[in-house]
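Undergrad: only geometry, no sequence info:
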């Protein structure tokens, strides 16, 4: 029944992990989000203003600049960002800021933050975002954060103006180079005119010098109007709402992040815990694993639906292995064998296994008595007397001392008995069994979990054997403890039934439909 192939995704197991971790994760998320919300409320407000700059293509069509090859090239975004953090731009922007707004704590704080960002190459106070194409044509946005709206607006406009002034100086430097080149040409032509030997040479050189002087005049005019490749697009507006802090947004982000990482941590911790994940983990106790029962489609609360599920498909086939294993272990007993079925903890499916095994034995010709010794839950009464077997619920009759009751014919060759006490009384249960056991081939006792109720071990010690049901995700430490406790009291551990074990892909049911159709007894 073992395989090294990966198992299918067990959604019920995943939901179980989430259900166990839900409360602590939710409480942690709520606590952290509340703390972040309260902390955010105490933080000072921060306003952000944004101004826009257009990056234009080079080559304005001026023939003088194009001829002298000194046109200003377009700027890549990285160059503009580096210029934005240059001391020249920062110093000019802070000077303009001082001229735009009066001295205040908000202005001084912005100036200090800008200086600190300049030394750390950071952009907490002033940011630059670009949206340009491959030709470096597009839009730049200069954003400034400050403690008051007027300072933020003035800061954005000041840094925009400083950056435009830097770009103009860059373009003006190219025009200045063109002017120097034309001056050198003029001086050279003047010298050559003075040295000319013929009047024809003089007239030719003077014509060339006239063209150079005309170009020089155009360059001098261009020096007054050059703007570079950047130009102002939109000034900063006065911000109305602060961008920080945002208590609700911060709290929501922390809440979502805590939920996400909390669930991841829950699954990680669950994987690190030593659990029973397959029959190979139970064989280390040197006790046979009689069956591996598949998980039911859902956590069924309707006993009738549960009865139907456990009587068909792979579940029924595995119960055949339990029946054969028990009968092989109890070969020709001198008296009716007493088998107690229990588990280490609650919720591992021992009551379902008890009912399914009783029905399987009854369908195979054995007279079975089921004793509902789990007096705290009375699960056997819920299963057998709910009408899920297709039989009308029989009327109980007294069975032995202490108010015990017996229901005959709850299933095919299956009777049900229950002690009348509201707590587990081992002597009362044994008296009830001794009073009835002679009429049956086997007695199955559904007892409380051995690690939850101490009298369960005392009851198991007076039985012929114990069948221990283990959930496929139960802690291995709990199973080890249960086996140790059973061994200390000398209980005969017959074997394990591994419940809710998902078989590897491709190892499904082997039952034939006609054979299932013939099963018309208690569990169809």
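TA: Cool, the structure landed. These numbers come from a predicted model, not from an experiment.

Undergrad: From now on I want contacts and neighbour counts done on CA atoms only, so please keep to that.
TA: Noted.

Undergrad: Tell me the buried residues in stretch 93-110?
TA: For stretch 93-110, burial by neighbour count (16 or more other CA atoms under 10 Å) applies to 93, 94, 96, 97, 98, 100, 106, 107, 110.

Undergrad: Tell me how many other residues crowd the residue nearest to the third one when sequence neighbours are not counted.
TA: It stands for residue 96. Spatial nearest neighbour of residue 96, excluding adjacent residues (CA to CA, 6 or more residues apart in numbering): residue 158 at 5.6 Å. Per other CA atoms under 10 Å, the neighbour tally for residue 158 reads 28.

Undergrad: give me every residue that touches residue 158.
TA: 93, 94, 96, 97 (CA atoms under 8 Å, 6 or more residues apart in numbering).

Undergrad: Restricted to helices, list these.
TA: 93, 94, 96, 97 (DSSP state H).

Undergrad: The structure to be compared is supplied as follows:
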């Protein structure tokens, strides 16, 4: 993934990243709130050798002190000092527990030791730090006094008594919240990348072009009003969805441009990808462009065209195929005189047998001779064979692919279903592409280009 992919991922998965960030911040805040504050008090000790007046001896003593400081730091972290402090202060605490509160450090090339004691009580932390420092002074005197001597060769002196801490050293609320936010965002990005990696749905035109041996002839941007107003006749003339279908209409004319009577099947891989509304709106757009069009409802299992166009559904294709009604009598007209519709008719028990019958082939031939373009709304390709059977009798299939829902495997299998019967997709319609940004195609970006209002219109609007 390059930077552009991460930016696109951030736009599409921002909610996951944000939720993870806020969740980790909340957890950090809770843990910080529940953590007992710890106060630290420190005392400083100076380590030196006993009275040397000679410069050479003083230098050697200084080197000796430097070597001892490192060992003293380890001693302070052990339980020997803690045990003496417990006995001296008569603490109700084990030496091991007290030792865990004591830390010692020394700066490089110095003989200064810093003893730090942490405790939930700031006053107790100061008392313990002073006690540890004083006990250690005595302990060093014992360790460094040679047998038979009454004076130690090296001594530790408290140079800075422990002070009373006023602010806790832990928990650090700002640091914890910042770390929680950074960690949460990192986890969110990781989850988003994982989801993107595991997600096989098609979200870009480039991805789709590699799967289908046919051009993308249009993209219909997502419109939240499409459920209530599925047809473009109910939209403003310059609405983005209306413009998208005009672009689709124009691009469709470049498919086999020398042919004057064309038959196309509009289908998809699975239900729910918008093939029926796409077929209906494409038929409307073609009729608005002056083409003589007929829309055939070839989906005999779940017919929807009659419902969208508010036409009679009881008679139609099945009525003609079984010989109960002539084709001319079954065809219904619409408000646009260039658009005719042949609805499905009653649902038959054997849709596949009817669609592959010689009567169906004869019906398509008859419609081809009468109309400039015949659009057949076919069932999806993967659940049933009806769509592939219809595509085999047409000039090709227009495959509708829904952005973010149709998967790579589904498109690949759909193309294989068409090729298995000698048909092929001649164009791809990318449906419900992002309204803004993303890898849309054509007028799939959610913008229109309506004419500006005239001065007289503005004045009347204000009136």
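TA: All right, it came through fine. What you see is a predicted model, and the numbers here were worked out from it, not measured in a lab.

Undergrad: With the flanking residues excluded, which residue is spatially nearest to residue 190 of the first structure?
TA: Closest residue to residue 190 of the first structure apart from its sequence neighbours, by CA to CA, 6+ apart: residue 209 at 7.3 Å.

Undergrad: which residues touch the one you found?
TA: Contact analysis of residue 209 of the first structure by CA under 8 Å, 6+ apart lists 185, 186, 189, 190.

Undergrad: residue in the second structure matching it?
TA: Counting by TM-score structural alignment, residue 209 of the first structure lines up with no residue in the second structure.

Undergrad: can you count the residues close to the residue mapped onto residue 383 of the second structure from the first structure?
TA: Using TM-score structural alignment as the criterion, residue 383 of the second structure maps onto residue 452 of the first structure. If you count neighbours by other CA under 10 Å, residue 452 of the first structure ends up with 12.

Undergrad: Residue 452 of the first structure falls within a strand, correct?
TA: No. Membership of residue 452 of the first structure in a strand is not supported by DSSP: H, G, I helix; E, B strand; the rest coil, which gives coil.

Undergrad: Not counting sequence-adjacent ones, nearest residue to the aligned residue in the second structure for residue 421 of the first structure?
TA: Under the alignment by TM-score structural alignment, residue 421 of the first structure pairs with residue 347 in the second structure. Distances taken as CA to CA, 6+ apart place residue 300 nearest to residue 347 of the second structure, at 5.9 Å, with adjacent residues excluded.

Undergrad: what's near enough to touch that neighbour?
TA: Residue 300 of the second structure is in contact with 344, 345, 347, 348, 351, 379, counting by CA under 8 Å, 6+ apart.

Undergrad: In three-state terms, label it for me.
TA: Of the three states, residue 300 of the second structure takes coil according to three-state DSSP.

Undergrad: Remind me which helix or strand residue 142 of the first structure belongs to.
TA: For residue 142 of the first structure, the host element (DSSP states H and E) is strand 138-146.

Undergrad: So which elements touch that strand?
TA: Applying 3 or more CA pairs under 8 Å, 6 or more residues apart in numbering; DSSP states H and E, one finds that strand 138-146 of the first structure contacts strand 47-55, helix 105-120, strand 126-132, helix 149-194.

Undergrad: gap between the first one and the chain center?
TA: The reference is to strand 47-55 of the first structure. Remark: strand 47-55 of the first structure is offset 37 Å from the chain centroid, using CA atoms, centre = their mean, to the nearest Å.

Undergrad: what residue of the first structure matches up with residue 295 of the second structure?
TA: Under TM-score structural alignment, residue 295 of the second structure pairs with residue 370 in the first structure.
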